[in-house]
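Q: give me the fold of what follows.
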Amino acid sequence: MKDDEISKLVQSHSRALASGDATAFTSIFDQKNAALVRDQARVFANLRKMPLAEKSYQVLRRQGRAQDSFGRGVKFTQDVAFVHRFAGIDLRPVSEWYRWTIEKASANAPLVVTKVQGAPPTISGEVSKTMYFPGPWDIWPDIVVAKAGASLVLARPQDAALARRVAPTVSAAAASDLAFWEKNGDPDAAVPSGFVVALVEGKAQLGKLFRTAKANEAGVSIPMPRWGIGNDTVKIGGTRVVMDTASEFFRNEQGIMEISEHELAHSLVAGLDSAQFALFGRANWITEGFAEYVAGRNRPINGNRRVSEGRAYVAGQLAMPFDGKLPTNALWDFKQMTSVNYLMGHLAMRFIAQKYGERKLVEGVVAAYRAPGDDSEAALFQVLGVTRADFERQWAGYVRAQLA
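A: Sure, this is the predicted structure:
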């Protein structure tokens, strides 16, 4: 078997999707496996509903014996990228990685795909066990696409009514976040004008869309690296926002607005990420604090859902007492402290906005994103022109005053 056989197989699959030829699309799969063919026919139908400006399959890496000098049958796995870009939403094409099991019965037999699963990451230690797999098109029987201004809300058929109800709120959240950026952000920076939001029900589903991981959040913005190499300054091509409709945020309209503004704020600045390897990563209090600030900037802190926890923290009633220090990534999730750490990040951003102004706040956050992850705090403090020690001292006083 030669490399060009694989290339031709993948190219024909791309052409079939682009031209809308369902028969050609499913023809590469094992026709004796009715369930596999049926699943892939559904993937095809779902993908045809997606407003994609670009879509193709590209060859990645291969494992196993892909050729036999004696002309015997071979079986191997081939990783394939589904490269795609949502029109008007993704800054660059992104990719979802599949692992195909391929068999070739004899030297002259065609290649047949006998199994489709998600490909694992190339770097060990990644949180997700798969590379942006599964998409909703892979696992949902059908996809409802609700327009939300320049954004999209994707849902399963049983959530169609909910998707239509949520869409105006997602649209309003996007408009609010983009207005904040337009007023305070760098006009030349690469930011999206719309977002992809998918609705799921429960933590198990939340951890199994565009990733395979354990989920503890109510919502997540998943950054996806752009496809291809080169000296493009944009490293993150787009994001996928997934929200859990079983979470407390979906009990009322204000909660849906809050979680939408929060997750879309993450997505708004994701394209500014340097995406450089970091041991500890960007400081969570900056990342989460910024998203919380953008979502709650027009409401008094007394109305924040986390404020009673914050008061208990300052009063020394939680697992760890408030010591006037910013939360660290290492202890971010320590003993149910996550929620209060979100509040501390939020209060850090409120303090910055009050003392230095919102433009300086955005400039500092952007500097933190553009710096290598471990240098994010130093980059922010440099923009503010303050030492970490001085900042923490002033911020701790502010926190105590706010939560008195």
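Q: only C-alpha atoms for contact and neighbour calcs from this point on.
A: Will do.
Q: helix or strand right after the longest helix belonging to the chain?
A: Selection of the longest helix in the chain by residue count, based on DSSP state H, yields helix 160-184. Under the assignment DSSP states H and E, the closest C-terminal helix or strand after helix 160-184 is strand 196-200.
Q: strands along the stretch 101-250 of the chain, start to end?
A: Secondary structure of the stretch 101-250 of the chain by DSSP state E, counting those that start in this stretch: the strands cover 111-118, 144-148, 151-155, 196-200, 219-225, 236-244.
Q: run the chain-centre distance for the third one.
A: Put plainly, it is strand 151-155. 14 Å (C-alpha atoms, centre = their mean, to the nearest Å).
Q: follow-up on the earlier one: now mean neighbour count and distance to Leu36 too, for the strands of the stretch 101-250 of the chain, in JSON lines please.
A: Below are these laid out as JSON lines (neighbours: other C-alpha atoms under 10 Å; distance: least, C-alpha to C-alpha, whole Å):
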{"stretch": "strand 111-118", "mean neighbour count": "19", "distance to Leu36": "7"}
{"stretch": "strand 144-148", "mean neighbour count": "21", "distance to Leu36": "23"}
{"stretch": "strand 151-155", "mean neighbour count": "24", "distance to Leu36": "23"}
{"stretch": "strand 196-200", "mean neighbour count": "25", "distance to Leu36": "24"}
{"stretch": "strand 219-225", "mean neighbour count": "22", "distance to Leu36": "27"}
{"stretch": "strand 236-244", "mean neighbour count": "25", "distance to Leu36": "26"}
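Q: and those strands: which comes nearest Ser95?
A: Taking C-alpha to C-alpha, strand 219-225 is the member of these nearest to Ser95, at 7.5 Å.
Q: now do the closest one: everything it contacts.
A: 94-95, 132, 206, 210, 235-244, 259, 263-264, 266-267, 270 (C-alpha atoms under 8 Å, 6 or more residues apart in numbering).
Q: Ala41 versus the residue nearest the centre of the chain, what's the distance?
A: Residue closest to the mean C-alpha point of the chain, counted by C-alpha atoms, centre = their mean, is Ile222 at 0.9 Å. Taking C-alpha to C-alpha, to the nearest Å as the measure, Ile222 falls 27 Å from Ala41.
Q: let's see this one next to it:
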Amino acid sequence: MAGRRRVSGSSVVALCLLLVALVACGGRPGADPVRADVQRLLDRRAAAVLAHDAAAYARTGTGTGTGTGFGNLSAIPVADWSYRVSEVDRAGDSATAEVELRYRVEGYDRGAVATARTLRLSRDGTGGQWSVDSERPAEKSGQQPWDQGAVEVVRGARSLVLGVGQSTAALRGYAGLADRAVPAVSDAWDGAWARRVVVVVPRSVEGMAGLLGSPASSYRGIAAVTTGETGGREHAPADRVIVNPDAYGLLGDLGKQVVLTHETTHVATRADTTSATPLWLSEGYADWVGYRDTARGPAQSAPELTRAVLDGGVPGRLPTDDDFGFTADADELARAYESGWLACRMIAAQWGEDRLNAFYRAVGAHDERAGAVEEAMDEVLGTTPEEFTRQWQDYLRTELG
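A: Sure thing, here's the model as predicted:
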């Protein structure tokens, strides 16, 4: 029939290949070659860090836009180090990459620390290789110690101290305090934990705030904090005790030891501290461990609450989480910590230390805050929140009045 032509088998194959090509061109975009190139570059950079190979690291770019270079981090004993590129914004021979850095300190971290980073890159001419021009914390992310300068590492028997802008002697002092804190915590807390601690000591309170990604004004009166994720054992891979050297330096010998023991307690109990755990319990328990082996009595260790009780101001309730805000009035914040400490001290005195530990774990085992304390008090202590509060108020009058 005129106007018709038979299509052969080979023509069908050719037609299908043509259609595939057209779909590939007009359908889904192919993989971004620049992103793949950047990922390969960062894989080489990570391998250089793990191999402690300064020359190989330099071949990936300087990365010194904020003072971050290989020399700043080379002393840190890392077991894992990797980058994952999430986004690349390219403009000609320049690009900005948003990446996730994951690293693990050898012998101390069960899992990796994850932190968001922003890298600026460039390449020499079309088809040239990309190199890193700068690497810094992503927006709203905290700094890492090496972002603030060269990190000096001091190893204790049970601790690892990472310092920036501190003398070796000062860092050894922190290691000694941490080494004494670890067995003190293990003697009180009967749960499983690594029995090791990483302490980070920046140059100043501004350095502490930079590590935490918050304003320095939030931490001026805070001697130390512990970072880490709550939510169960599988979500508690890597804790850091971060010291504010400005406030910490004002403490006496006993105060310094109590603070390091308090923060180390947070490391030990992290796996059993969840969103169900109120701050009066987690902070009170840490203070209980911190003061447990000292000779200081309640009136000495709880001066603000003592003044309130002597003035007839026995608290009407246990402190709420809001009472522990770093921006709260200093006296109110002190009373919140002292109230939580004395609540835990009362449990240890009246129910025993084993029951205090069991109560802590029972609260954290709940999926949510609602009902967690009430059920744990009933199951472990055989009391109610109302009766517990009345006992605690009587305890304050007896110990502080």
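Q: got a TM-score for the pair?
A: In this superposition the chains share a TM-score of 0.80, using TM-score structural alignment, normalised by the length of structure 2; 361 aligned residues with a C-alpha RMSD of 2.8 Å.
Q: quick revisit: which residue in structure 2 aligns with the residue nearest to the centre of structure 1?
A: When structure 2 is aligned by TM-score structural alignment, Ile222 of structure 1 is paired with Thr227.
Q: in the stretch 301-404 of structure 1, which spans are helices?
A: 307-314, 338-356, 358-370, 376-384, 388-402 (DSSP state H, counting those that start in this stretch).
Q: counting by contacts, list what the last one packs against.
A: This means helix 388-402 of structure 1. Judged by 3 or more C-alpha pairs under 8 Å, 6 or more residues apart in numbering; DSSP states H and E, helix 388-402 of structure 1 is in contact with helix 338-356, helix 376-384.
Q: could I get those as TSV with distance to Gly364 of structure 1?
A: Putting those into TSV (distance: least, C-alpha to C-alpha, whole Å) gives the following:
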stretch	distance to Gly364 of structure 1
helix 338-356	9
helix 376-384	4
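Q: including distance to Lys147 of structure 1 and mean neighbour count, could these go into JSON lines?
A: Output for those, formatted as JSON lines (distance: least, C-alpha to C-alpha, whole Å; neighbours: other C-alpha atoms under 10 Å):
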{"stretch": "helix 338-356", "distance to Lys147 of structure 1": "31", "mean neighbour count": "21"}
{"stretch": "helix 376-384", "distance to Lys147 of structure 1": "36", "mean neighbour count": "19"}
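Q: show me what contacts the aligned partner of Lys147 of structure 1 in structure 2?
A: Counting by TM-score structural alignment, Lys147 of structure 1 lines up with Arg155 in structure 2. With contact set as C-alpha under 8 Å, 6+ apart, Arg155 of structure 2 has these partners: Val161, Ala175.
Q: now with 10 Å?
A: By C-alpha atoms under 10 Å, 6 or more residues apart in numbering, Arg155 of structure 2 lies in contact with Val161, Leu162, Leu171, Arg172, Ala175, Gly176, Asp179, Val198.
Q: the fourth one -> structure 1?
A: Spelled out, it's Arg172 of structure 2. Arg172 of structure 2 maps onto Arg164 in structure 1, by TM-score structural alignment.
Q: quick one: contacts for that match?
A: Val144, Val145, Ala146, Lys147, Ala148, Val153, Leu154, Ala155.
Q: thinking again about what came up before, show me what counts as buried in the longest helix of structure 1.
A: In terms of neighbour count (16 or more other C-alpha atoms under 10 Å), helix 160-184 of structure 1 has its buried residues at 160, 162-164, 166-178, 180-181, 184.
Q: just give me the match in structure 1 for Glu386 of structure 2.
A: When structure 1 is aligned by TM-score structural alignment, Glu386 of structure 2 is paired with Ala389.
Q: any idea how far its match is from Trp395 of structure 1?
A: For Ala389 of structure 1, the distance to Trp395 of structure 1 - C-alpha to C-alpha - is 10 Å.
Q: give me the common contacts of these two.
A: Contacts common to Ala389 of structure 1 and Trp395, judged by C-alpha under 10 Å, 6+ apart, are Lys325.
Q: just give the number of residues close to the residue nearest to Arg203 of structure 2 when sequence neighbours are not counted.
A: The shortest distance from Arg203 of structure 2 to any non-neighbouring residue, by C-alpha to C-alpha, 6 or more residues apart in numbering, is to Gly165 (4.9 Å). If you count neighbours by other C-alpha atoms under 10 Å, Gly165 of structure 2 ends up with 15.
Q: ok, Gly165 of structure 2 to Thr62 of structure 2 distance?
A: 22 Å.
Q: same question, Asp378 of structure 2
A: 60 Å.
Q: and if you look at Asp147 of structure 2?
A: The gap separating Asp147 of structure 2 from Thr62 of structure 2 is 14 Å, by C-alpha to C-alpha.
Q: between these two, which one's more packed in?
A: The neighbour comparison of Asp147 of structure 2 against Thr62 (other C-alpha under 10 Å) goes to Asp147, with 24 against 17.
Q: what residues are up against the counterpart of Ala358 of structure 2 in structure 1?
A: Using TM-score structural alignment, the partner of Ala358 of structure 2 in structure 1 is Glu363. Contacts for Glu363 of structure 1 (C-alpha under 10 Å, 6+ apart) come out as Asn184, Gly185, Asp186, Tyr369, Ala379, Leu380, Val383, Leu384.
Q: again, 8 Å this time
A: Gly185, Asp186, Val383.
Q: ok, those in structure 2, which still hold?
A: Of the contacts of Glu363 of structure 1, the ones still in contact in structure 2 (both residues aligned by TM-score structural alignment, their matches' C-alpha atoms under 8 Å) are Val383.
Q: tell me which of the contacts of Glu363 of structure 1 is nearest to Ile352 of structure 1?
A: Checking the contacts of Glu363 of structure 1 against Ile352 of structure 1 by C-alpha to C-alpha gives Val383 as the nearest, at 11.2 Å.
Q: measure the closest residue to that closest one other than its chain neighbours to Arg370 of structure 1 for me?
A: Once flanking residues are discounted, Val383 of structure 1 sits nearest to Gly364: 5.4 Å by C-alpha to C-alpha, 6+ apart. Per C-alpha to C-alpha, Gly364 of structure 1 is found 10 Å from Arg370 of structure 1.
Q: try Phe76 of structure 1
A: 40 Å.
Q: same deal with Gln394 of structure 1?
A: Going from Gln394 of structure 1 to Arg370 of structure 1 by C-alpha to C-alpha gives 26 Å.
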